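Chemist: have a look; sequence and predicted model below, questions after that.
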Amino acid sequence: MRLSLRASWLVLLGALTAIAPMSTDMYLPAFPAITRALQLAPGGVELSFSSYFVGVLLGMLCYGPLSDRYGRKPPLYFGLALYSLASLAIVQAASLESLVGWRFLQGIGGCTGTVLTTAIVRDRCTPQDTARVLSRIMLVMGLAPILAPLGGGLLLAVWGWQAIFLVLAAFGLSCLLAVHLLLDETLTAERVQPLHLGLVLRRYARLCGDRQFLGYLLSQAFAAGAMFAYIAGSPFVLLELQGIEPSHYGLFFGLNGIGLLLASQFNRRLLRRYSASLLLARALWLPLGAGALLLSAELAGLRSLPLLMLGFFVLVASIGVINPNASAMAMVSQGDNAGVAAAMLGATTFGMGMLGGVFIGLAHDGSGLPLALAISALGTAAWLANRLLLGTWRVADGAPA
């Protein structure tokens, strides 16, 4: 590691990364309440989930080049301020259009933490240490899927769904203050890149032609898309089909978050003995298996809660191994292109999440089949991308890369 990351940095970077799961997971228990309050059609509230990811996708593609030109901190200032203001505006939403619109702007602002965290770690760490540091950051970020639904359910029960977005606004402002006080600029003068549209587009085009980068990018993106489909579809499946109380939803959702947290720390230990590319290839069997289990159970009419929870747990836990290893390997050769590479990595990942959410909303048929189909298809695509683009069936066990 070229420069050590202080504990305060790790906590702050984890909090910045946690903005995304908090923004999606905290309001999941409120889906039925928002639907009733705004008089939405079935599946309507899921569009606000997808609009957030549209904003994330567009924002990331902009923040990457901007951060390579002006540094990591200025985009963080802008994004966190926009995120906080949009969160406050959602409290006043009175229609689907306003909810979707403000969630879009919330996504544009909130994504700055996700994309720039990866760039900052790449600025500070040697390639072989990046996966370990990202796994440590996931120890902080991994608390969000556990605590966010629990907190959202409690806020919903006591103060209503609007309180959830007030808390998100406060969290965004707290992160903004912490960035100002604790975070040093990590982009050095010799690595500043010019900001011209044609040049930026050529940099993105070069990444699209990099087979290795694409292999790791798509492995992560498809697997994360399966998880985001679970996030978008699980409220209906668990609350409506399984009859779980909204106040208890966080307990079921948090259990899967614990799996993600533990898997990320187990991955950090495994990196002492095995390469990140090998661990990624092995972990991609998990979303493939989880999707096959959920789809088979749905088609066979075996809609038991334990079976559903097993599939969900395996899927979410796998992300704790897939994301840090895929991100680290994708960024290995992108030292002078870290902002753009991190932006493309994040935008594609969240773009898959957006597509998963859109599919869940549009294919809504009153059953769990759309969710099972989405998880199965995306889990299979992640496995195939890794095998076809990287040929990882030939990867041998070995020391850390």
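Modeler: Thanks, I have the structure now. Numbers count the residues shown, from 1 in each chain.
Chemist: make it CA atoms for all contacts and neighbour counts henceforth
Modeler: Noted.
Chemist: buried set for the longest helix seen in the chain?
Modeler: Using DSSP state H to define each element, the chain has its longest helix at helix 96-124. Going by neighbour count (16 or more other CA atoms under 10 Å), the buried part of helix 96-124 is 96, 99-124.
Chemist: cool, stretch 307-318 as well?
Modeler: Neighbour-count burial for stretch 307-318, with 16+ other CA under 10 Å as criterion, is recorded at 308, 309, 311, 312, 313, 314, 315, 316, 317, 318.
Chemist: need the contact list for the first one.
Modeler: The neighbourhood of residue 308, defined by CA atoms under 8 Å, 6 or more residues apart in numbering, consists of residue 294.
Chemist: comparison target, given below:
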Amino acid sequence: MFKPQSISVIIILAAAVALGPLSTDMYLPSLPGLTAVFDTTIDRVQVTLSVYLYGFAFAQLVYGPLADRFGRKPIMLGGLILFIFSSIGCVQSTTIDELIVFRFLQALGACGGQVLARTMVRDIHGPVNAAKALSMMGSIMALAPVIAPIIGGWMILWFEWTSTFIFLTIYGVLITILIVFKVPESLTAENRSSLNPWTILKNFGSLLKNPVFMGYTLSCSFIFSGLFAFLSGAPFVIIDYFGFPAEHSGIFYAIASCGFLTGTIIAQRIGSRVGINGVIKRGSLFAVVAGITMLIPALLNFHNLWLTALTQIIYMIGVGMIMPQAMAGALIPFPKITGTASSLLGFTQSVIAATTGMLVGHYHSGTPTTMAVTIALMGSLSLLCFVLLVKPSISKN
């Protein structure tokens, strides 16, 4: 068993969090092809992305309170087992409806890793070092979306689309083994809370009424929704509109993910000097500038593949700076209900992102315009929530 504060534990927890991006990014290059495989429409195929986030969202409301009562490790392991079996179900799917159902179940399992890994980081590293540890975990986790689309693109060239889910099954098994034998339980006995429904509702209510928590949560949710707008729209923009080969399309997601990695590294470097809010403010400027730079050419009906890629990289730098810091800011004040706070943050983030993804699919015009408008809007809303909710509350204190 590794020591709780060791880098090895952070790496394993980051690998558990990576189940989420791996489950979406790996099969992004195969999305356009699934319309032919299942004889269905683009918006129906995009439901397999959005339903994943909806499942992710609602499961988090359960994981948090359960983990606050029974501990992080057993609840995470239950989710991993569900993830493994639902990934096998995705492999066996013969219709788009079956794939949608198993994607929903896959999300129910995968979200345990994401919710409880960041909760365990807060347990282990405390309020002072949580932001730094989450940024470090984010940097490690960023390797997943860099590598996953490239692997996914080549896998659909060499094998069938089901190969991505076979990979995810094997990955889930390996993570489960590591959690069982190498990661200690992080919740102490004195911090375990009640499963009384009224207590849980009271905890959720206190979080919803807290402007600082909601400010960080909404800022994190909107910036992530801009990323999800890119994930939802880019396969059809890059492959269908610009005509880029599907097997090579993963390079664009990888390049964008390098922007996220850059953002997390910047956050680690300047975090001790400017603090959580200073990092978020600077990251928001990156995101807003990138969104506007992507939006203006799109509205002028000027579409360029490399300009789209460049502006998305800049946006992703903002995402990498904002998300770990906003998560830490939202969780730090609530040591006794960290799991509940983490689950509500994740629920809000997933619902907003899933709805955004469905709207991008519904209003997709065949050009990058819908995607560009959405990314610019999400970056602006992220900054607005931070300015209107977090900064006034911090100033009063």
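Modeler: Looks like it came in fine. Note that this is a predicted model, so its numbers are computed, not measured.
Chemist: if we can go back for a sec, in strands, which of the buried residues of stretch 307-318 of the first structure fall?
Modeler: Assignment to strands by DSSP state E places none of those there.
Chemist: surely residue 141 of the second structure meets residue 14?
Modeler: Yes - when contacts are counted by CA atoms under 8 Å, residue 141 of the second structure is listed as touching residue 14 (5.2 Å).
Chemist: quick check: neighbours shared by those two?
Modeler: Taking CA under 8 Å, 6+ apart as the contact definition, residue 141 of the second structure and residue 14 share no neighbouring residue.
Chemist: what is the end-to-end distance of stretch 237-249 of the second structure?
Modeler: Terminal residues of stretch 237-249 of the second structure lie 10 Å apart, using CA to CA, to the nearest Å.
Chemist: chain center to it, what's the gap?
Modeler: Distance, stretch centre to chain centre, for stretch 237-249 of the second structure: 24 Å (CA atoms, centre = their mean, to the nearest Å).
Chemist: the equivalent of residue 58 of the first structure over in the second structure and residue 268 of the second structure, how far apart?
Modeler: Counting by TM-score structural alignment, residue 58 of the first structure corresponds to residue 58 in the second structure. Counting by CA to CA, the separation of residue 58 of the second structure from residue 268 of the second structure is 31 Å.
Chemist: the helix or strand harbouring the match of residue 58 of the first structure packs against which elements?
Modeler: For residue 58 of the second structure, the host element (DSSP states H and E) is helix 42-70. Contacts of helix 42-70 of the second structure with other secondary structure elements, assessed using 3 or more CA pairs under 8 Å, 6 or more residues apart in numbering; DSSP states H and E, are made with helix 31-37, helix 72-92, helix 96-141, helix 338-362.
Chemist: closest one to residue 169 of the second structure among those helices?
Modeler: The closest approach between residue 169 of the second structure and any of those, judged by CA to CA, belongs to helix 72-92 at 5.1 Å.
Chemist: just checking, what packs against that closest one?
Modeler: In terms of contact count using 3+ CA pairs under 8 Å, 6+ apart, helix 72-92 of the second structure is assigned the packing partners helix 42-70, helix 96-141, helix 163-182.
Chemist: need the contact list for the closest residue to residue 299 of the first structure other than its chain neighbours.
Modeler: The spatially closest residue to residue 299 of the first structure, leaving aside those adjacent along the chain, is residue 369, at 7.7 Å (CA to CA, 6 or more residues apart in numbering). Counting by CA under 8 Å, 6+ apart, residue 369 of the first structure makes contact with 295, 298, 299.
Chemist: so what's residue 267 of the second structure up against?
Modeler: Residues touching residue 267 of the second structure, when contacts are defined by CA under 8 Å, 6+ apart, comprise 135, 279, 320, 321.
Chemist: and the third one, how far from residue 297 of the second structure?
Modeler: Put plainly, it is residue 320 of the second structure. When residue 320 of the second structure is compared with residue 297 of the second structure (using CA to CA), they lie 25 Å apart.
Chemist: the more surrounded of these two?
Modeler: Taking other CA atoms under 10 Å, residue 320 of the second structure and residue 297 do not tie; residue 320 has more neighbours (29 against 16).
Chemist: map residue 335 of the first structure onto the second structure.
Modeler: Aligning on TM-score structural alignment places residue 335 of the first structure opposite residue 335 in the second structure.
Chemist: give the burial count for that match, as a bare number.
Modeler: For residue 335 of the second structure, the number of neighbouring residues by other CA under 10 Å comes to 15.
Chemist: what of residue 241 of the second structure?
Modeler: Counted with other CA under 10 Å, the burial measure for residue 241 of the second structure works out to 15 neighbours.
Chemist: kind regards, and thank you for your time.
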